[in-house]
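Asker: Let me see the structure of the following:
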Amino acid sequence: MTDQIRAISSPKELRARIREGRFTGPTAGHGGEALQANLVMLRGEDAQEFLRFCQANPRPCPLLAVGEPGDPSLPSLGDIDLRHDVPRYRVWRDGELVGEPTDIADLWTDDMVSFALGCSFSFEDALTRAGIPVRHQDAGRNVPMYRTNLATRPAGRFSGPLVVSLRAMPAADAIEAISICERFPLAHGAPVHIGDPAQIGIEDIHTPDYGDAPDIRPGDIPVFWACGVTPQAAITTAKPALAITHAPGHMLVTDIPSSHAERRLTGVHPA
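Answerer: Coordinates of the predicted model:
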């Protein structure tokens, strides 16, 4: 039996339940005020090119930590084992999605490099404290995410569209959300678009490319943030022989307070 509904406020307890196979769902609303992270894991030269892609696209790919080759830990972010501590992964071969396991110990290699990227779930506590609704959490859903017509900056073979996440809210709250989220550069910062989704290439807001359908109430306006699923779109273009990511909405929950997303973490960036 899995624990998917009761909010788990301790990051360590949440990771323990994930390792035990007792939690396999989206992590929004779990882990208390801990920083959550998107994950990309690549080998050799693919990892070097992807690092340059992150540096060229800091809004969707804010670097929190880069692992040592072959080391599944990220000590700067907590007592973490990346082979077991994500509720659901995605496995890509030659740019094609081939599986969504809950453990990747059998896929880990001694040249694999891990990238932890900031996640918008990390500022949702700040929105909630300000009285701004976070509709997908209230509805018990995964956040809706969409591919757009906005291009990322290419780096080597890595390129592709910007992916965005949606939070619908009253117009007055959207203004305050901008002010709050621009303080969180390591959690994607301020929104990249507000209003008409067609202007950024989203044809049907009720049918996201990833996650669950949005909960949009009368008087709400759509607010879109850069999303850490963007690298998964780039993987389909780059076609590395092997890539492993988190499944959308199923994040790595760290031991770092989410307030740290308001500034650049120390000791986690490569030289």
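
Asker: all contacts plus neighbour counts: C-alpha atoms, from now on.
Answerer: Noted.

Asker: Show me where the stretch 1-150 of the chain has its helices.
Answerer: Counting by DSSP state H, counting those that start in this stretch, the stretch 1-150 of the chain has helices at residues 11-19, 44-56, 121-129, 135-138.

Asker: Out of those, the one nearest residue 190 is which?
Answerer: Among those, the nearest to residue 190 by C-alpha to C-alpha is helix 121-129 (10.3 Å).

Asker: What residues of the closest one count as buried?
Answerer: 121-127 (16 or more other C-alpha atoms under 10 Å).

Asker: same deal with stretch 166-180?
Answerer: Using 16+ other C-alpha under 10 Å as the test for burial, stretch 166-180 gives 166-171, 173-174, 177-178, 180.

Asker: Same check on stretch 38-46?
Answerer: Using 16+ other C-alpha under 10 Å as the test for burial, stretch 38-46 gives 38-43, 46.

Asker: Would you mind pulling the contact partners of that stretch?
Answerer: For stretch 38-46, the external contacting residues (C-alpha atoms under 8 Å, 6 or more residues apart in numbering) are 47, 111-119, 228-229, 231, 240, 242-246, 251-252.

Asker: now swap in stretch 234-251 and tell me
Answerer: Residues contacting stretch 234-251 (C-alpha under 8 Å, 6+ apart): 24-28, 36-43, 46, 86-96, 100, 142-143, 157-161, 210-211, 229, 232, 252.

Asker: Write the ChimeraX selection for whichever of the residues you listed are buried.
Answerer: To isolate the buried ones among the contacts of stretch 234-251 in ChimeraX, judged by 16+ other C-alpha under 10 Å, type:
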select :24,25,26,27,28,36,37,38,39,40,41,42,43,46,86,87,88,89,90,91,92,93,95,96,100,142,143,157,158,159,160,161,210,211,229,232,252
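
Asker: What about the contacts of stretch 234-251, which are in strands?
Answerer: Counting by DSSP state E, the contacts of stretch 234-251 place 36-43, 89-93, 96, 161, 252 in strands.

Asker: that older thread, nearest to residue 70 among the buried residues of stretch 38-46?
Answerer: Within the buried residues of stretch 38-46, the smallest distance to residue 70 is 9.0 Å, found for residue 43 (C-alpha to C-alpha).

Asker: how about this one, so we can line them up?
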Amino acid sequence: MTLRAAHTAAADREAIRAGEHTGPTSGLAPGFAQANLVILPADEALDFLRFCVRNPKPCPLLDVTDTGSPHPSGIAADADLRTDLPRYRVFRDGHLVDEPTDVVGHWRTDLVSFLLGCSFTFEWALAAAGLPIAHQVQGVNVPMYVTNRRCTPAGRFDGPLVVSMRPFPSDAVPLAVEISARFPAMHGAPVHIGDPAEIGISDLATPDFGDAVRVGADEVPVFWACGVTPQAVAIEARPSLAIFHAPGHMFVTDRRHDTFDSPGAS
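Answerer: Alright, predicted model coming up:
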């Protein structure tokens, strides 16, 4: 269902909590940054924190909750991470067991939540510069792919880099790179441009997460590190419980987009 127009991030979260929006969040809550979600037991949290520090491109850390608290006080104090995302994915011992619209029934008092930067945040700047976003134009979720690049491990957390892809005309690619580089807390500049086979992607038409988009004959695929990376890593790490956002179904924060815009960053 399409979300009604709202003036604040809190209003959008309330509507999501009420089940009025259960789809992807690209383009939702104009002006407000979005975030990836990772929830783990406390005994796994320190290693995952190390993983984020060692892999800042796919896992740019925005906030970490207190143990047992579902409230991300640093970026949206009144939010509830158990209910305020459109859809979740729940893994036990590396196996997907549920894809609910809330995780109240899975919540435990030993859980720690991590909020990671999301490339949906710099999409507004790309669009403002006249660069159309293919998945928004085509009305689908952003395509995401597991690559042949490995992350830097931390404890049991080790696995492949996941990327999101947006195609642009070749003459627009330098501008897309320049704009996204201004947002290091939201994955920053692309990690690869051009031939997908060079990073282990055999077919752009079959993404591992999200939906395929049409790539025009004059367009070049551009790949950014993606916050779905922890989900691919969790399949290999096999923690007893891991809860994530469903790919493309992000958490809407109270932070404005432009607070993450850092001209001169690379």
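
Asker: TM between them?
Answerer: Put the two chains on top of each other and the TM-score (TM-score structural alignment, normalised by the length of structure 2) is 0.95; 261 aligned residues with a C-alpha RMSD of 1.2 Å.

Asker: Check the offset of stretch 108-127 of structure 1 from the chain's centre.
Answerer: Offset of stretch 108-127 of structure 1 from its chain centre (C-alpha atoms, centre = their mean, to the nearest Å): 6 Å.

Asker: Give me the distance between the two termini of it.
Answerer: 37 Å (C-alpha to C-alpha, to the nearest Å).

Asker: now it: which residue numbers in structure 2?
Answerer: Mapped onto structure 2 using TM-score structural alignment, stretch 108-127 of structure 1 spans residues 107-126.

Asker: how about residue 39 of structure 2, what's its match in structure 1?
Answerer: Using TM-score structural alignment, residue 39 of structure 2 sits opposite residue 41 in structure 1.

Asker: burial count for residue 222 of structure 2?
Answerer: The tally of other residues near residue 222 of structure 2 (other C-alpha atoms under 10 Å) stands at 23.

Asker: Quick check, it in contact with residue 195.
Answerer: No. Between residue 222 of structure 2 and residue 195 there is no contact under C-alpha atoms under 8 Å: 9.2 Å.

Asker: is it true that residue 66 of structure 1 touches residue 116?
Answerer: Yes. Proximity of residue 66 of structure 1 to residue 116 meets the contact threshold set by C-alpha under 8 Å, at 6.4 Å.

Asker: Neighbour count: those two, which is higher?
Answerer: Set side by side, residue 66 of structure 1 and residue 116 show more neighbours around residue 116, with 26 against 21, by other C-alpha under 10 Å.

Asker: what sits against that one?
Answerer: With the criterion set at C-alpha under 8 Å, 6+ apart, residue 116 of structure 1 makes contact with 37-40, 63-66.

Asker: ditto for residue 96 of structure 2
Answerer: 89-90.

Asker: do you know how far it is from residue 39 of structure 2?
Answerer: Look at residue 96 of structure 2 and residue 39 of structure 2: by C-alpha to C-alpha, they are 14 Å apart.

Asker: just residue 103 of structure 2 next, same as before
Answerer: With distances taken as C-alpha to C-alpha, residue 103 of structure 2 is found 11 Å from residue 39 of structure 2.

Asker: Not counting residues beside it along the chain, what's closest to the match of residue 39 of structure 2?
Answerer: Leaving aside its sequence neighbours, residue 41 of structure 1 sits nearest to residue 114 (C-alpha to C-alpha, 6 or more residues apart in numbering; 4.4 Å).

Asker: My read is that the one you found contacts residue 67, right?
Answerer: Yes. Judged on C-alpha under 8 Å, residue 114 of structure 1 makes contact with residue 67 at a distance of 5.0 Å.

Asker: Those two - which one has more neighbours?
Answerer: residue 114 (25 against 21).

Asker: Show the contacting residues for the more buried one.
Answerer: Neighbour list for residue 114 of structure 1: 39-42, 66-69, 72 [criterion: C-alpha under 8 Å, 6+ apart].

Asker: can you check residue 261 of structure 1 too?
Answerer: Residues counted as contacts of residue 261 of structure 1 (C-alpha under 8 Å, 6+ apart) are 35, 118, 122, 183-187.

Asker: wait, is it part of a helix?
Answerer: Yes. Counting by DSSP: H, G, I helix; E, B strand; the rest coil, residue 261 of structure 1 is located in a helix.

Asker: Which residue in structure 2 occupies the aligned position of it?
Answerer: Per TM-score structural alignment, the equivalent position to residue 261 of structure 1 in structure 2 is residue 260.

Asker: I figured residue 114 of structure 2 was touching residue 66, is that so?
Answerer: No. Using C-alpha under 8 Å, residue 114 of structure 2 and residue 66 do not qualify as a contacting pair, with a distance of 9.9 Å.

Asker: So for the two, which residue has more residues nearby?
Answerer: Neighbour totals were compared for residue 114 of structure 2 and residue 66, and residue 114 leads with 23 against 15 (other C-alpha under 10 Å).

Asker: Quick check: stretch 167-181 of structure 1 compared with structure 2, mean distance?
Answerer: Here stretch 167-181 of structure 1, set against structure 2 after superposition, deviates by a mean of 0.7 Å using mean C-alpha distance after the TM-score superposition for structure 1.

Asker: Can you state the residues of structure 2 onto which that stretch aligns?
Answerer: Against structure 2, the aligned range for stretch 167-181 of structure 1 is residues 166-180 (TM-score structural alignment).

Asker: if we look at the matching stretch, which residues are touching it?
Answerer: Here stretch 166-180 of structure 2 makes contact (C-alpha under 8 Å, 6+ apart) with 122, 125-126, 131, 133-135, 142-143, 187-190, 215, 218-223.

Asker: Now find how far off-centre that stretch is within its chain.
Answerer: Distance of stretch 166-180 of structure 2 from the chain centroid (C-alpha atoms, centre = their mean) equals 20 Å.

Asker: same deal with stretch 137-147 of structure 2?
Answerer: 12 Å.
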